[in-house]
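Colleague: I'd like to go over a predicted model; first the sequence, then the structure.
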Amino acid sequence: MSRSLASTVDVRVDLSELVFADASLMVDLAMVARRLRKAGRRLYLQDAQPQIRRLIEIVGLDRLAGVTIAPLPA
């Protein structure tokens, strides 16, 4: 996470192999997104498995400014 905050470009997080996550990860991602947004950058969350995407939606991470959710390829 600290490397993402030092980034000078938008940050992309590949979630394709993540099969479990809890609220603490969602809070961490939200904090990173907020700090990136303040620096004029975006957080892209890519390829989340259905259960992870559902958690993202439940906690509202997908509705934060500066966060983009990219779907799994069809």
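Modeller: In hand now; what should we look at? Numbering: from 1, shown residues only.
Colleague: Going by C-alpha atoms from here, please, whenever you check contacts or count neighbours.
Modeller: Will do.
Colleague: and the next element down the chain from the helix or strand encompassing residue 44?
Modeller: Counting by DSSP states H and E, the element that carries residue 44 is strand 43-46. Using DSSP H and E, the helix or strand that directly follows strand 43-46 along the chain is helix 50-59.
Colleague: Can you give me the buried ones in that next one?
Modeller: 52-53, 55-56 (16 or more other CA atoms under 10 Å).
Colleague: Got another one to weigh against that:
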Amino acid sequence: MTITVDRDRCVGAGMCALTAPEVFDQDDEEGRVVVLDTEPAPAHQAAARHAAGLCPAAAITVTATDTTTHQQ
């Protein structure tokens, strides 16, 4: 999984930082989202997805990463 954010869309609600503090924080100046880990460990992925779903501004995008390798 890869996480990206649109800080221009962020309204500083803080749901991300409360829901997945290992992955998200807020800056001190404007309270906007800061990604601490763009590729979180499996243990934090469910919380990161949940945080993205809770974001009132839809500023967080979670993209699945294909970890399978194709051999011929």
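Modeller: Received, thanks. Predicted model only: the values in this text are computed from it and were never measured.
Colleague: TM value for the aligned chains?
Modeller: The TM-score (TM-score structural alignment, normalised by the length of the second structure) is 0.34; 45 aligned residues with a CA RMSD of 4.0 Å.
Colleague: on that earlier part again, helices or strands up against the strand holding residue 44 of the first structure?
Modeller: Using 3 or more CA pairs under 8 Å, 6 or more residues apart in numbering; DSSP states H and E as the contact test, the elements touching strand 43-46 of the first structure are strand 11-14, helix 23-38, strand 67-70.
Colleague: go with 7 Å
Modeller: strand 11-14, strand 67-70 (3 or more CA pairs under 7 Å, 6 or more residues apart in numbering; DSSP states H and E).
Colleague: So which bits of the first one are buried?
Modeller: Applying a neighbour-count criterion of 16+ other CA under 10 Å, one finds residue 11 buried in strand 11-14 of the first structure.
Colleague: same for it, what does it pack against?
Modeller: strand 43-46.
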